[in-house]
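Peer 1: The following comprises the amino acid sequence and a computationally predicted model.
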Amino acid sequence: MDDGTSTAQSLEQWLAALHFTDLPEAAATARVVDAVVAWGESQGWRVYRRAPSVFPLPAPLKGHSVLDVACARPGGQPIAVEVDRLDRQRTVDKLLAEAAAGRLAIWVRWGTGPFRPPPLPVHLAGREASRSRGLWHTVTDRPAPQHSADPGTVEAAELPLGNVTEVKQQPS
């Protein structure tokens, strides 16, 4: 049985390649869910969106909650994935119930980090993003591009300015 750490790390590495710019929160969440689905499909697993959860809905609602993504793996325990920007206790409780039911539980957190690790056996996969002007964009570790030459390699030269106090007469 997978301890979940390597699977969560694999998903986090996949999410590192996810980039988006100027998306409202709901669209950014949908983009993260799409990336989780693509990751599961790339592994050759059956992937389900909005899969039934073992966790009950809060009163007065009846029935059970749903998972953002679930993966069925041949020869491995099923995976239950929740995607959230916020640190919600209900999400932790749902994933703990999924883990107790024998599923590998992964919480995908996106947004401004750092992300507080959930209690084991729930695993964390994160993707940092920032908000500006009310819209979200992914954060990257890549350095900014170099826009000019390194000042250590440039030779300083004095420019010929001439007599700056001299006023040139315009022809009439």
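Peer 2: Structure's in. What do you need?
Peer 1: Going by C-alpha atoms from here, please, whenever you check contacts or count neighbours.
Peer 2: Fine.
Peer 1: Could you give the number of residues near residue 153?
Peer 2: Look at residue 153: counted by other C-alpha atoms under 10 Å, it has 7 neighbours.
Peer 1: Quick check: the gap between it and residue 141.
Peer 2: Distance, residue 153 to residue 141, using C-alpha to C-alpha, to the nearest Å: 27 Å.
Peer 1: what residues are up against residue 72?
Peer 2: Counting by C-alpha atoms under 8 Å, 6 or more residues apart in numbering, residue 72 touches 45, 46, 47, 78, 79.
Peer 1: what about 10 Å?
Peer 2: Taking C-alpha atoms under 10 Å, 6 or more residues apart in numbering, we find residue 72 in contact with 40, 44, 45, 46, 47, 48, 78, 79, 80, 103.
Peer 1: Counting neighbours, which of these end up buried?
Peer 2: For these, a burial check counting by 16 or more other C-alpha atoms under 10 Å picks out 40, 45, 47, 48, 78, 79, 80, 103.
Peer 1: Pasting the second one now:
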Amino acid sequence: MDDLAPRLAALTFTGLTQEQVTALIIDTVGEWGEAHGWRVYRRAASVVTLPPPMERQHSVLDVALAREDGPPIVVEVDHTHRQRTVDKLLAEAEEGRLPFWIRWGTGRFVEPPPPIHLITLPVTRQQGRYTRSLLAAPEHSAAPATGEAAELPMPE
């Protein structure tokens, strides 16, 4: 499971909508689970029911992963902080599932309570579109500057 965060951190994209970014992250989580040989369920039923008047229906999880070698993993993907997501993931944890919350966006990321595992993906936003780039800042020379400093004349 330690390889999910680096896999997500390697994602890059330019000019995607909110829905496209969320779908890309969900697809990446699904591919990660499949690469481990796990069963992947998108939009899986949660243990949490919807509020009235729909209390007979269950909320859904973005991704659920069934594993033979451990408890199920549940994943929620959000671009904002939602208390309902925190409550849902805590309820899933109480049922023995490992909860992961993938938060992406431009703002501040609030650490959820344990045992929720938070993975953050900072992005930039311009004109309603989102971009994630891994371009590193240019390296600066460590060599000292050479030459003489010259005083420039000041206009009077």
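Peer 2: Done, it's in. Quick caveat, the model's predicted, so the values are computed rather than measured.
Peer 1: between the contacts of residue 72 of the first structure, which is nearest residue 11 of the first structure?
Peer 2: Set against residue 11 of the first structure, the nearest of the contacts of residue 72 of the first structure by C-alpha to C-alpha is residue 40 (8.6 Å).
Peer 1: Spatially nearest residue to the spatially most central residue of the first structure (excluding sequence neighbours)?
Peer 2: In the first structure, the residue lying closest to the centroid (C-alpha atoms, centre = their mean) is residue 127, at 2.5 Å. Spatial nearest neighbour of residue 127 of the first structure, excluding adjacent residues (C-alpha to C-alpha, 6 or more residues apart in numbering): residue 110 at 4.7 Å.
Peer 1: Quick check: the aligned residue in the first structure for residue 103 of the second structure vs residue 62 of the first structure, distance?
Peer 2: Superposed on the first structure with TM-score structural alignment, residue 103 of the second structure falls opposite residue 109. Going from residue 109 of the first structure to residue 62 of the first structure by C-alpha to C-alpha gives 27 Å.
Peer 1: Pick out whichever of the two has more residues nearby.
Peer 2: Taking other C-alpha under 10 Å, residue 109 of the first structure and residue 62 do not tie; residue 109 has more neighbours (25 against 9).
Peer 1: how about that one, what does it touch?
Peer 2: Counting by C-alpha under 10 Å, 6+ apart, residue 109 of the first structure touches 12, 29, 32, 82-87, 115-117, 124-128.
Peer 1: In terms of helices and strands, where is it?
Peer 2: Assigned by DSSP states H and E, residue 109 of the first structure belongs to strand 104-111.
Peer 1: That strand vs the second structure, mean deviation?
Peer 2: The superposed strand 104-111 of the first structure is, by mean C-alpha distance after the TM-score superposition for the first structure, a mean 0.5 Å from where its aligned residues fall in the second structure.
Peer 1: following that strand, which helix or strand shows up next?
Peer 2: Downstream of strand 104-111 of the first structure, the next assigned helix or strand under DSSP H and E is strand 123-132.
Peer 1: What span of the second structure is the next helix or strand along the chain from that following strand aligned with?
Peer 2: Later in the chain than strand 123-132 of the first structure, the nearest helix or strand by DSSP H and E is strand 135-138. Aligned using TM-score structural alignment, strand 135-138 of the first structure spans residues 129-132 in the second structure.
Peer 1: burial of whatever residue of the second structure lines up with residue 63 of the first structure, as a residue count?
Peer 2: Using TM-score structural alignment to pair residues, one finds that residue 63 of the first structure aligns to residue 57 in the second structure. Counted by other C-alpha under 10 Å, the residues lying close to residue 57 of the second structure total 14.
Peer 1: Residue 57 of the second structure: what's it in contact with?
Peer 2: Counting by C-alpha under 10 Å, 6+ apart, residue 57 of the second structure makes contact with 45, 46, 48, 49, 50, 51.
Peer 1: same for the biggest helix by length in the second structure, what does it pack against?
Peer 2: Longest helix of the second structure, by residue count under DSSP state H: helix 18-35. Contact partners of helix 18-35 of the second structure among helices and strands, from 3 or more C-alpha pairs under 10 Å, 6 or more residues apart in numbering; DSSP states H and E: helix 4-9, strand 13-16, strand 39-49, strand 58-66, strand 73-78, strand 98-105, strand 129-132.
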